[in-house]
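Trainee: Need the 3D shape of this:
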Amino acid sequence: MVCQAHIAKCRLQGPHRPLHIYHQPGDFIIGGIVSHGGFLSTSATFMEEPPPVLPEELVVVPKVYQHILALAFAVKEINGCSHILPNITLGFHIYDSYTNARKTYLATLILLSKLEKCVPNYVCDTENNLTGVIGGLNSEISFYVATILDIYKIPQETDIPRSTGGIMGFSLTTYVWWTWIGVIAVDNDNGERFVHTVLQLFSQNGICFAFIERIPNFSFISEINDMLQQGAKMHDKIMSSKANVVVNYGESYSMAFLKWLPYLSEHDMTNNVKSKVWITTAEIEFSSFVYQRNWDSRLFNGAIAFEIHFRDPLGFHQYVEHRNPSNTDADGFIRDFWQQAFDCVFPDITAHQVEGNICTGEEKLENLPGSFFEMSMTGHSYSIHSAVYAMAHALHAMSTSRPRHIGMTYGGRVKNQNQLFWQLHHILRTISFNNTAGDVVSFNKNGEVASSLDIINWIIFSNQSLHRVRVGRIDPGAPSDQAFTIDKEVITWHSWFNQASPFSACTESCQPGSSKKVKEGKPFCCYDCILCPEGKISNQEDMNDCTKCSDENYPSKERNICIPKSISFLSYEEPLGISLAIVALSFAFITTLVLGTFLKNHKTPIVKANNQNITYTLLVTLLLCFLCALLFIGQPKKMTCLLQQAAFGIIFSVAVSCVLAKTVTVILAFTATKPGSRMRMWVGRRLANSIVISCSLIQAAICTLWLAISPPFPDVDKHSMPEEIILECNVGTVIMFYCVLSYMGLLAIISFTVAFLARKLPDIFNEAKFITFSMLVFCSVWLSFVPSYLSTKGKYTVAVEIFSILASSAGLLGCIFSPKCYIILLRPELNNREQIISINKMKN
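Mentor: Down below sits the predicted model:
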């Protein structure tokens, strides 16, 4: 008869042994399948059931015994508790799976058959009815059990942790310790799922994989050599990698395999203390095989382990401490465990000779290495303890909730087994209680126990004892800012790292001032560091790209910070500005002295020659030219920007027009003196004045049009100079600026040409040759001004224009007026009409 109840599965978040629960009138029997070959020669139960047929030699993991004690302790507590299953005695059966699918299927069928032989679907009575199953420590064993139970629709409370890898990945990527890690995963479907999960999660958070290795499995003895060779290659690859962090995902016994790695290498490991930061998931248990008793486990010293949060139930330590082969007759496992753990044998009364050390029974469990046995409950054992209590509370609730459940009491009969399965499943999903450790055990809507993870630092001493130090916690139910906590300062790292926080990256971090450039064909964590280009910075390590500073800032020399730009303009407070101002004022003063000298000697022939009024106009204009330079010094204002270029253009045009007028006057004067010349009518002040006024008005019209269309204005230039913000007068339209310069240049070229043609005319008052030199200087200055103006930036552009103004004005002043001042001041005897006439006669 096959039960038709629907399968019921609940997840208990945390590894624990498969415990199979029976319903029997008057008693509940809990049966268990040990997840791997835990004991050498027997699988006898505490209820003294006959053991199944077992192989004579097995690879043994003595630590499994603690999980059995957790089960026995939980049953003992429940039987001694008056408010849980009162008047009912709880018992259990235990079978061994030998990590073998065939053996696991057989053990599960024996549980279902109600006899100590496999008779599926045979029901002879209502006693020893299997009512529920608690899943196994190893996922594959739980899967094998579930395959059979699914046929019979028996509720299963299974523990196959699926989120440990994701939680671990969350913590690592949140804390961002390392970006270059290796991964070792068990070689099965769960391992593949884990690798797929962490590969995606870690990659999204900037973590790359140096290697991904599989923990090999073997089904036959003949495969051991291949497994060892694979392990040797794995070890050498791990130790030669630059990755200092290795993430391990496996079954509970995987640590025992990892202990093989140092002994499988082809290299001498005697003095090699190199290690890695080993990170283990909650599925892995710190355990060893029997033959690894004296193996050094300090390779894993400083490991970071994720374990299910637990507290030792009250009385468990004392319960374990009093376990002894001499006072626990009902314990069918303790003698085998004792012999394997302490490497001794109990004398056999039938044997004539005993080989090996004799077990006295007085050995102390606390002296065993941590990989063999721990006096305190581990996370795996705690899960078993909580699972038994969860099932007991569910059965208690089912037996007391309604009168129809009276059949579950001692001596009753259960007529509808399917209904029992459904009721048990429903109650398990809604059960909530406080266990003896004071923790609340309850299931969420997904049937998962709301449990947190502790982050444990393994400290392994030379005597192989294990000390677990809690360094952090992951609590999915806490607020987001408190979900992950860790204290790096209390972590003890492997001595290889000299107690410094280990560094694990494919490439040294790119320092501020540089950015990452991924190496072609390599993971994105492997990159070169390149200096930020000019104008950009990076102010953090490992930046993917450099960023530009704002317009108000510029990069430092190291290109790691932005420095505020200084405000720059040609001011009176800096040496360049004050120097130009002094030069301008000095030339203005000299011009004033020259003008005063000419005014004082206005009746002398040398002053009267070549149009006295034009001479005064030119001197006044040169004075204004020198003073005009002062408009360009100081912080640009609206009014100064409007006056700068317009004043400069008009004043200089007047000055050049005066020079042109003087030159034309000289030529006309000599031409008009020839007999029969018609030029006499043009000689006089009227022509000179007309030249000055007309030429100046044209320039004034150009400047007026400029001011009307696009006048100059104060502007801020943030881009021309990398470290300065330039305050300047924007000319508005460059075309009009160059129109002013071009017109002034045209006047200067005409003046130069006319003066050059008249340079050899005889007369001591002939100014043509002096004007020629002055125009040569003037044109040279302004021709060199254009490229200089275009090639400089900031206040130096203004300085170039001021220098051109001063140099060209000084050229006019010096070349035209210095010879006359020389005669007036130093050679006054030459400044008379008689002397001039005699000199002219001598020249003729």
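
Trainee: Could you use CA atoms for every contact and neighbour count after this?
Mentor: Noted.

Trainee: neighbours around residue 112, how many?
Mentor: The criterion is other Cα atoms under 10 Å. On that basis, residue 112 has 27 neighbouring residues.

Trainee: any idea how far residue 731 is from the spatially closest residue to it that is not a sequence neighbour?
Mentor: Sequence neighbours aside, residue 130 is the residue nearest to residue 112 in space, at 6.4 Å (criterion: Cα to Cα, 6 or more residues apart in numbering). Distance of residue 130 to residue 731, given as Cα to Cα, to the nearest Å: 98 Å.

Trainee: check contacts around the residue nearest to residue 112.
Mentor: Neighbouring residues of residue 130 by Cα atoms under 8 Å, 6 or more residues apart in numbering: 20-23, 111-112.

Trainee: Thought residue 464 was touching residue 296, still the case?
Mentor: Yes. Counting by Cα atoms under 8 Å, residue 296 touches residue 464, with 6.9 Å between them.

Trainee: Give me the more crowded residue out of these two.
Mentor: residue 464 (20 against 15).

Trainee: quick one: secondary structure of the more buried one?
Mentor: Using DSSP: H, G, I helix; E, B strand; the rest coil, the structure places residue 464 in coil.

Trainee: what about the residue lying closest to it once chain neighbours are set aside, how many neighbours?
Mentor: Nearest residue to residue 464, sequence neighbours excluded (Cα to Cα, 6+ apart): residue 369, at 5.3 Å. By other Cα under 10 Å, 21 other residues sit near residue 369.

Trainee: Check residue 762 too.
Mentor: Neighbours around residue 762, by other Cα under 10 Å: 12.

Trainee: wait, what's in contact with the residue nearest to residue 324 when sequence neighbours are not counted?
Mentor: Spatial nearest neighbour of residue 324, excluding adjacent residues (Cα to Cα, 6+ apart): residue 361 at 6.4 Å. Applying Cα under 8 Å, 6+ apart, we find residue 361 in contact with 324-326.

Trainee: check contacts around the residue nearest to residue 464.
Mentor: By Cα under 8 Å, 6+ apart, the contact set of residue 369 is 463-466.

Trainee: Sequence B follows; please return its structure for comparison with A:
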Amino acid sequence: MALFLKAAQEEGICVEYSVAYYRTYPRSKLEKVANVIRRSTARVIVAFASIGDMRFLLEELSKPPSPRLQWIGYASWITHSEFLRYNMCTGAIGFGIPRSVIPGFREFLLETSPSQALKSPILKEFWESSFNCSLKGRTEGVRDCDGREDIRALQNPYTDTSQLRYSNLVYKAAYAIAHALHGVVCNDTQCDKTTKFAQWQILDQLKRVNFTTKNGYQVNFDSNGDPVAVYELTNWQFKKDGALDFVPVGYYDASRPRGQEIGISGVISWVGGQTEVPLSVCSESCPPGTRKAVQKGRPVCCYDCIPCAEGEISNKTDSLDCVHCPPDFWPNAKQDSCLPKSVEFLSWDDTLAIILTVFSITGAFMSVCVGGVFYKHRMSPIVRANNSELSFLLLFSLTLCFLCSLTFIGRPSEWSCMLRHTAFGITFVLCISCVLGKTLVVLMAFRATLPGSNVMKWFGPPQQRLSVLAFTLTQAIICMIWLKVSPPFPFKNLKLYKDKIILECHLGSSIGFWAVLGYIGLLAVLCFVLAFLARKLPDNFNEAKFITFSMLIFCAVWITFIPAYVSSPGKFTVAVEIFAILASSFGLIICIFAPKFFIIVFRPVKNTKKHLMGKVPSKAL
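Mentor: Down below sits the predicted model:
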């Protein structure tokens, strides 16, 4: 058994258990061994046991439930006819002593007479038990043998010489001894039977014998004193009459060239009568996408198939470990190969991008249309009274604000990442600067009506242009510093989603981004405060209340933008930023210019100096 376990390990065969049993052990040991066999997952069992031990074991296993096993037998029992009554061993296979026919042996046995049998205690016992008679006539209750017994009529193992195995070994051994004796007492010319010899001389001659028996077996010995190993591969198969029998299906001959010692000469019937080699594994092979995990306390061939963890694959059967996919790859559904991660960004063909693009172009078109109407009616009182120069500049900046949102759509690149944030920051400061300038003009215009006030000389057109330029230039300097120190750049976000890559613009310097956004917020708050202070000035001339409402919307949008921007995943982060740009821009153009546009186009009668000066009765309006 130790040699078998070593050979099995070298051949990669996994042995689930190895138990020992001897017929003198208590019955509890036998039951324990039988239960080990029944409970095991192994379907092939190799039994190295003597006839007596095997008899007890098979008797115990024949009790229900009888396991369906593929038995591999040892030479001592695999060809023993007594065991053919155990049908559960159907398909058993093993190497045994070759069967043979000894010439003249059957005839010799059948010529035995009562007188010959009487001379041999063994033959005497055989004769009396076979014919149920007494050769000496001294046994009470048993008839005397009368000489008419016919040994040829018997049907028992004695007369069956077709399964001679060990008898043939005795036959060859007897002839080997005879040849050795002949070599000692005979020379080339004559034999002297009176020659004295020592035992070592017989042994020396025995080592050199080389002859062939009458039934065709070669007899000789190697340097170790061993004969050539020749075995018959025996298979237990059912015959046509339904009886179980030994069928030779192959051989082992050590005298053949290396690698050709074993040969198959017949069809092997395995357990259950199947012709395919039975599969006996403790655990089925682990398919790709899983790994092997050895079961505690069991052999290495007993394992569980554990699915690979998230982000890992195994592309081989019976993999011991799973491997991580590269950062830009993700396992397929079966987890047996890594596929490139899908790249996500707000592309032009995305439905959300198309909607935002439509709103962006619509806003820009609205700004251009309003600018065209204002330019056409630039000499009208309502346009001149609301600071036409800043109004046109504001409409121009709003057009840029609407269009700059388009830079956020598409695959991020180095230039687009730098352009989208700087363009957004500068255009919005230009826009808020114009609104702030309009608010200051409105506020100062009413203060100038106070006696002795000459404040308007500090808020004329040159000063307005200069203030807008100064505010915008400050933002441009902030953007330039940002781009110089740590500009935005394209970035593959691998952490947000495990199975896809978010392609986005990294801010570079977060301080630069929040400085740009904070500066816009500062101007917006300042504009809101000034417009709020001027909200109670005369209605017909005052647009401060519209600016107040527009700044209220603007600040609300961007205050809401901050948490939405931080919490939005993937491409929706960009969408939130575009939405904030469009919402605040629409708020400005609708609140500031919609009332004036409506009067110019649909109520031209109100576009008069008297109406603006409040000299028309309200009921006439």
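
Trainee: And the TM-score between these chains?
Mentor: For these two chains in superposition, a TM-score of 0.76 is obtained (TM-score structural alignment, normalised by the length of the second structure); 601 aligned residues with a Cα RMSD of 5.4 Å.

Trainee: that older thread, does the residue nearest to residue 464 of the first structure fall in a helix, a strand, or a coil region?
Mentor: coil.

Trainee: ok, so what distance separates it from residue 420 of the first structure?
Mentor: For residue 369 of the first structure relative to residue 420 of the first structure (Cα to Cα), the value is 45 Å.

Trainee: ok, back up a step: may I ask which of the contacts of residue 361 of the first structure has the most neighbours?
Mentor: Ranking the contacts of residue 361 of the first structure using other Cα under 10 Å puts residue 325 first, with 22 neighbours.

Trainee: What lines up with it in the second structure?
Mentor: In the second structure, residue 325 of the first structure lines up with residue 109, judged by TM-score structural alignment.

Trainee: Residue 287 of the second structure and residue 320 touch, don't they?
Mentor: No. Between residue 287 of the second structure and residue 320 there is no contact under Cα under 8 Å: 11.3 Å.

Trainee: Of those two, give the one with the bigger neighbour count.
Mentor: Comparing residue 287 of the second structure with residue 320 by other Cα under 10 Å, the one with more neighbours is residue 287, at 19 against 14.

Trainee: which non-adjacent residue is nearest the more buried one?
Mentor: Closest to residue 287 of the second structure by Cα to Cα, 6+ apart is residue 317, at 4.9 Å.

Trainee: so who does the one you found touch?
Mentor: 285-288.

Trainee: how does it look with 10 Å?
Mentor: 285-292, 336 (Cα atoms under 10 Å, 6 or more residues apart in numbering).

Trainee: same check, this time on residue 742 of the first structure
Mentor: 736, 748, 782.

Trainee: how near is it to residue 735 of the first structure?
Mentor: Relative to residue 735 of the first structure, and taking Cα to Cα, residue 742 of the first structure is found at 10 Å.

Trainee: Mutual contacts of the two, please.
Mentor: Common neighbours of residue 742 of the first structure and residue 735 (Cα under 10 Å, 6+ apart) do not exist.

Trainee: looking at it, residue 95 of the second structure is touching residue 246, isn't it?
Mentor: No. Using Cα atoms under 10 Å, residue 95 of the second structure makes no contact with residue 246, being 11.5 Å away.

Trainee: Mind listing the shared neighbours of the two?
Mentor: 78-79, 233-235.

Trainee: still on that earlier bit, between the contacts of residue 361 of the first structure, which is nearest residue 620 of the first structure?
Mentor: residue 324 (123.5 Å; Cα to Cα).

Trainee: Wait, a helix at that closest one?
Mentor: No. Counting by three-state DSSP, residue 324 of the first structure is located in no helix; its state is coil.

Trainee: which residues touch it?
Mentor: 331, 334-335, 338, 361-365.

Trainee: Dump those to CSV, plus distance to residue 429 of the first structure.
Mentor: Listed next are these as CSV, based on distance: Cα to Cα, whole Å:
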residue, distance to residue 429 of the first structure
331, 33
334, 35
335, 39
338, 39
361, 44
362, 45
363, 44
364, 41
365, 38
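
Trainee: hmm, back to that, for ChimeraX, what selects the buried ones among the contacts of residue 369 of the first structure?
Mentor: Command for ChimeraX, covering only those of those found buried under the criterion 16 or more other Cα atoms under 10 Å:
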select :464,465,466
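
Trainee: Out of the contacts of residue 369 of the first structure, which comes closest to residue 274 of the first structure?
Mentor: residue 464 (17.9 Å).

Trainee: Check the spacing between the closest one and residue 303 of the first structure real quick.
Mentor: For residue 464 of the first structure, the distance to residue 303 of the first structure (Cα to Cα) stands at 14 Å.

Trainee: circling back: and the match of residue 325 of the first structure, how close does it get to residue 524 of the second structure?
Mentor: For residue 109 of the second structure relative to residue 524 of the second structure (Cα to Cα), the value is 126 Å.

Trainee: Just give me the longest helix of the first structure.
Mentor: helix 638-672 (DSSP state H).

Trainee: quick one: buried residues of that one?
Mentor: Buried, per 16+ other Cα under 10 Å, within helix 638-672 of the first structure: 640-672.

Trainee: matching residues in the second structure for it?
Mentor: Counting by TM-score structural alignment, helix 638-672 of the first structure corresponds to 414-448 in the second structure.

Trainee: For residue 181 of the first structure, I want the exact helix or strand it lies within.
Mentor: strand 180-186 (DSSP states H and E).

Trainee: which residues in the second structure does that strand align to?
Mentor: Strand 180-186 of the first structure maps onto no residues of the second structure, going by TM-score structural alignment.

Trainee: about what we covered before: what is the nearest of the contacts of residue 130 of the first structure to residue 281 of the first structure?
Mentor: Nearest to residue 281 of the first structure among these, with distances taken as Cα to Cα, is residue 20, at 25.9 Å.

Trainee: any idea how far the closest one lies from residue 448 of the first structure?
Mentor: 19 Å.

Trainee: the more surrounded of those two?
Mentor: Legend: neighbour count by other Cα under 10 Å for residue 20 of the first structure and residue 448, higher for residue 20 (27 against 20).

Trainee: a helix runs through the more buried one, doesn't it?
Mentor: No. With three-state DSSP as the criterion, residue 20 of the first structure is strand rather than part of a helix.

Trainee: Return the distance of it relative to residue 427 of the first structure.
Mentor: 17 Å.

Trainee: same question, residue 564 of the first structure
Mentor: Residue 564 of the first structure is 69 Å from residue 427 of the first structure, by Cα to Cα.

Trainee: Break down the stretch 651-800 of the first structure into its strands, ranges please.
Mentor: 713-717, 724-730 (DSSP state E, counting those that start in this stretch).
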